[in-house]
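[1] okay, predicted coordinates and the sequence, questions at the end:
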Amino acid sequence: MQISITATGGLERRLEVAVPAGQVDTEVNERLKHLSRTAKLKGFRPGKAPLTVIRKQFGREVHAEVVGDLMRSSFAEAVNQEKLKPAAGPRIEPIAVEAGVDLRYAAVFEVLPEVRLQPFEGIRIERPVATVTDADVEAMIESMRRQRPEFREVTRPAQATDRVTIDYAGRIDGQPFPGGEGRDALVVLGAGQIMPEIDQALTGASAGEERTVVAGFPADHASQTLAGKSAEFAITLKRVEEQSLPALGDEFFQAFGVREGGLEQFRSEVRKGLERELEDRVRTRLRSQVLDALYRDHPLELPHTLVEEQIQQLQVDMLQRMGARDAKQLPPREPFEEPARRRVALGLILGELIRSEDLKVDRSRVQARLTAIAAAYPNPEEMRRAYLQSADAMRQVESAVLEEQAIDRVLERVQIEDRPMSFRELTGFGTDGETA
């Protein structure tokens, strides 16, 4: 096998490979012989057709298969021989693939950049130092009460925080549109659940009244058929309910998993939850600062193919979060270009760190992470089993754990300065129970 490599610019390489015609012919003949043992051809008993007949019938197809297989295997062999690290699969350009001549082709691909790790000792990191106070606990309890409001029907006009029951029918240019009609819809006024014009029109209305409202869809609406358009809604207000907060009693405590111990035990569990949140936020702050420093200190030329893959993945993720499914509705790519570059660069940097430090995945941390993931689901054991039975899911968990181990290794060497702050400063959770 003959190999030649050309650097065509940046990280792109052009690898030309020649496989001797004899090797191609040998492989074709072997496959034809194997095929002759089982081939069923008219006029011959199974396995008894002459090789010349088999070659005439299947030779072209078998030759094409052999060429494809030899391209794949010889490319892998050439890359290994030349110690190249392709960033993604190659673009194959056939040069000579006819029978009886050397198989020649070119493979065009990008290689991974060389990552030279810089010393970590000069990195400065701020570590938040905070505690959970009684006021933080009470604020969280009030927030939890607001998550489970109680409603009582009233005869007065609707006002902010009331829950209303409505029927509605929307039209654009006199025509109905998907999702534009509904019956017995429940809406809390002032909570941003409906279009502002409708919310405003229902405020002050009483049960039994009807309203006609013109409301505009935002230009960045998930549905391109609705984005930027105005619709006229005919709305009937059927019921008004006043919102109140539930009492701090056993029924409320049990809704959050506290079945005994009363208010004091409930407060204790809330405090534990906030302390776990505090620990997670500190960890997130440290991780973010480490990644920022690694990205800043390791400027890399990045493979275009990997960056493009990440841009497309980020676009799809955003599309799914918006609740849209049509690929034609993909958001613009520009906002995702820098996040994609950062993802690719950090993946390469952390990969080199893991390799250079010879880090192996910590199985105990994998199990702890599985437990934490499963705990967020109604049936933790079932979810845990599902993860253990999925090779892809386990690879993702192990990759995340290994990344955390790499970040820990950096944190062992950086300069860390403690910075006192309140729970509110760190988490954005205010003493009024709302996020800042």
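    Arrived safely.

[2] rest of the way, CA atoms for contacts and neighbours
    Fine.

[3] tell me the contacts of the nearest residue to residue 124 once chain neighbours are set aside?
    Counting by CA to CA, 6 or more residues apart in numbering, residue 124 lies nearest to residue 415, which is 4.8 Å off, once chain neighbours are set aside. Residue 415 is in contact with 121, 122, 123, 124, 125, counting by CA atoms under 8 Å, 6 or more residues apart in numbering.

[4] run a quick neighbour tally on the residue nearest to the second one when sequence neighbours are not counted.
    With CA to CA, 6+ apart as the measure, residue 414 is the residue that lies nearest to residue 122, at 6.5 Å, once sequence neighbours are left out. With neighbours defined by other CA atoms under 10 Å, the count for residue 414 comes to 16.

[5] what separates residue 414 from residue 159, distance-wise?
    Counting by CA to CA, to the nearest Å, the gap from residue 414 to residue 159 is 55 Å.

[6] what's the first helix or strand after the helix or strand harbouring residue 342?
    Residue 342 belongs to helix 334-356 when assigned by DSSP states H and E. The helix or strand immediately downstream of helix 334-356 is helix 363-375, counting by DSSP H and E.

[7] okay, the angle between the next helix or strand after that following helix and helix 363-375?
    Going down the chain from helix 363-375, the next helix or strand is helix 380-388, by DSSP H and E. Inter-element angle recorded for helix 380-388 and helix 363-375: 130 degrees (by axes from the mean of the first three to the mean of the last three CA atoms, to 10 degrees).

[8] and helix 380-388, what does it pack against?
    helix 363-375, helix 391-411 (3 or more CA pairs under 8 Å, 6 or more residues apart in numbering; DSSP states H and E).

[9] highest average neighbour count across these?
    Of all the helices and strands packed on helix 380-388, helix 391-411 has the most neighbours on average by mean count of other CA atoms under 10 Å, namely a mean of 17.

[10] contacting residues around it?
    Contacts of helix 391-411 (CA under 8 Å, 6+ apart): 120, 287, 290, 350, 353-354, 359-362, 365-366, 369-370, 387-388.

[11] what's the angle from that helix to helix 380-388?
    Using the same axes, to 10 degrees: helix 391-411 against helix 380-388 is 90 degrees.

[12] and here's the other structure:
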Amino acid sequence: MQVIETLAEGLKREIKVVVPVAELEARLSERLVEVKDKVRINGFRPGKVPPAHLKKVYGKSIVADLVNELIRNKPTEILAERGEKSATQPEIVMTEDKDEAERILAAEADLEFSFTYEVIPTFEVVPVDGIKVVREVVEIPESEVEAQVLQIAESARSFETKDGAAENGDRVTMNYLGKVDGVAFDGGAAEDAELVLGSGRFIPGFEDQLVGLKAGDEKVITVTFPAEYPAAELAGKEATFDITVKEVAAAAELEINDDLAKKLGLESAERLRQIVREQIESQFGQVTRQKVKRQILDQLDELYTFEVPQGLVAAEFDNIWRQVNTDLAQSGKTFADEDTTEEEARAEYTKLAERRVRLGLVLSEIGTQGGVDVTEEEMQRALYEQLRQFPGQQKEILDYFRNTPGASASLRAPIFEEKVIDKLLAEIAVTDKVVTKEELLAEDGEEEGEKTEEKKKAAPKKKAAKAEAAAEGEEAAAPKKKAAPKKKAAEDAAE
């Protein structure tokens, strides 16, 4: 068998493999010996079928299996012998000539195929003792805890049916039907909908027109959807809502006490406050972590400038580009609205993709040399988290991770990366800085007084950064709220 390197340009490689016909024949003969005692052919006793007849009956199928095995296994063996790692799955090329293919299957011609790939670049891991980061820490005031507890108490507040007109603070239970130009629209109808007047949950002007109504009243109100309303077919349009009030209820007195805590399944108000504080600390801690991680990545990015495999860059770009276009479509915006063009945006996102790939390779090498590993227990916890997020789909998710090549890597990669960051944090200079909540949650650049126009021009780049933030930890964002159920059209405009 001949193995010939036909291309070595930058990170690109092409290898040609030639399996002489004599070797194919030898491998075929070995397989025929293996199968002769297993096959059953009419007119022959087991094990007594002549080799020539076996070859005539099974030769092509056996050679086809041999060819598939060689194409599947040989590139991996050759890469191991060369001490190289392929950035992506090697691309296999072999003859498309039918006559030649038939001669190969008949073991009458040499098997030739080539495979192309990009190698994972080799580079020296540089010392990190020069990296310095500032870890912003928020000291949570009691007022912040009390404000959050108050919100929880408000959501659990009880209401009692009352006679008389609805006032701000009362809860109105109603049926409504929304129409634009006299035609009902999707998401504009509900029965037994509950709305606390003054909460600002519905379209501006909607709640104000319910003040003064009593149980049993019917009314047609008119509102205008905001120009920025996410449903383009409703944005900026005037709509009417046919209202039927079914109940008016007054809010009970709001008290934060042990009874409230027990209503929420907790033993005491003190325990409620403790849990709220822990949640706030966890949320701010995540933001602190992301901002520290971004500082580390920014400085690592300055330390490494090696060439990266363009196949990985293209794949990463596709992920970012898909997310950015999804965001634009959902917001109803275009690249022009972001003061850029598609060409300029592509250039920015390509740079971001290259950065992500390079940093991924750097973190991988640092972790490998540092003995960082992901345990089976950590993988199981990550899988459990996936199952927990999709109730009712546990079997499909398990089947996906069991049967999809490389799927487990999507669980391992973020765990590995966070452990590498932990390793770096133990080796670099970290200075804690107490900041306010507003300072912690400020976007990069805002603390330094970034100009409005500059921020506007930077928007596309920020969008791309956010598209990759989950994997890279680049997004210094506010603590995220849990995703709320999709609201009715009349309700979600002010959210």
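    Perfect, thanks for sending it. Only a predicted model underlies this, so the values are computations on that prediction, with no experimental measurement involved.

[13] TM between them?
    The TM-score (TM-score structural alignment, normalised by the length of the first structure) is 0.71; 403 aligned residues with a CA RMSD of 4.8 Å.

[14] returning to what we had before: buried ones in the helix holding residue 342 of the first structure, by neighbour count?
    Buried residues in helix 334-356 of the first structure, counted by 16 or more other CA atoms under 10 Å: 336-337, 340-346, 348-354.

[15] same deal with stretch 147-158 of the second structure?
    148, 149, 152, 153.

[16] once you drop chain neighbours, what's closest to the first one?
    In space, not counting the residues next to it along the chain, residue 148 of the second structure is nearest to residue 276; the distance is 7.0 Å by CA to CA, 6+ apart.

[17] residue in the first structure matching the one you found?
    For residue 276 of the second structure, the aligned position in the first structure is residue 270, judged by TM-score structural alignment.

[18] could you do residue 21 of the second structure as well?
    So, by TM-score structural alignment, residue 21 of the second structure is matched to residue 21.

[19] can you pull the contacts of that match?
    99, 100, 101, 102, 103.

[20] surely the first one touches residue 63?
    The one in question is residue 99 of the first structure. Yes. Using CA atoms under 8 Å, residue 99 of the first structure is in contact with residue 63, at 7.4 Å.

[21] neighbour count for those two, which is higher?
    A direct count of neighbours by other CA under 10 Å for residue 99 of the first structure and residue 63 places residue 63 higher, at 22 against 16.

[22] okay but that one is in contact with residue 100, surely?
    No. With contact defined as CA under 8 Å, residue 63 of the first structure does not reach residue 100; the gap is 10.4 Å.

[23] before we move on, the earlier item: most neighbours among the contacts of residue 415 of the first structure, which one?
    In the contacts of residue 415 of the first structure, the most neighbours by other CA under 10 Å go to residue 125, 20 neighbours.

[24] contacting residues for that one?
    Contacts for residue 125 of the first structure (CA under 8 Å, 6+ apart) come out as 286, 289, 290, 414, 415, 416, 417.

[25] swap in residue 136 of the second structure?
    288, 432, 433, 434, 435, 440.

[26] could you redo those residues as a markdown table and give each row secondary structure?
    Converted to a markdown table, the contacts of residue 136 of the second structure look like this (DSSP: H, G, I helix; E, B strand; the rest coil):
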| residue | secondary structure |
| --- | --- |
| 288 | helix |
| 432 | strand |
| 433 | strand |
| 434 | strand |
| 435 | strand |
| 440 | helix |
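
[27] mind checking which of those residues are buried?
    Buried members of these, scored by 16+ other CA under 10 Å, are 288, 440.

[28] can you list contacts of the lengthiest strand in the first structure?
    Longest strand in the first structure by number of residues (criterion: DSSP state E): strand 230-244. With contacts defined as CA under 8 Å, 6+ apart, strand 230-244 of the first structure is touched by 149-158, 161-173, 184, 202, 205-217.

[29] could you turn the buried ones of the residues you listed into a PyMOL selection?
    The following PyMOL line selects those of the contacts of strand 230-244 of the first structure that are buried, judged by 16+ other CA under 10 Å:
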select buried, resi 158+161+162+163+164+165+166+167+168+169+170+171+202+205+206+207+210+213+215+216
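
[30] mind checking which of the contacts of strand 230-244 of the first structure are in strands?
    Counting by DSSP E, the part of these found in strands is 150-153, 163-171, 184, 210-216.

[31] can I assume residue 129 of the first structure is in contact with residue 425?
    No. Checked against CA under 8 Å, the pair residue 129 of the first structure and residue 425 is beyond contact range at 10.5 Å.

[32] give me the more crowded residue out of those two.
    residue 129 (16 against 13).

[33] who's in contact with the closest residue to the more buried one other than its chain neighbours?
    Nearest residue to residue 129 of the first structure, sequence neighbours excluded (CA to CA, 6+ apart): residue 420, at 4.6 Å. Residue 420 of the first structure makes contact with 128, 129, 130, according to CA under 8 Å, 6+ apart.

[34] and these, which of them are in strands?
    Members of these lying in strands (criterion: DSSP E): 128, 129.

[35] return the member of the contacts of residue 420 of the first structure nearest to residue 14 of the first structure.
    residue 128 (50.0 Å; CA to CA).

[36] check the gap between the counterpart of the closest one in the second structure and residue 287 of the second structure for me.
    Alignment note (TM-score structural alignment): residue 128 of the first structure maps to residue 136 of the second structure. Residue 136 of the second structure sits 9 Å away from residue 287 of the second structure, taking CA to CA as the criterion.

[37] fine by me, thanks again.
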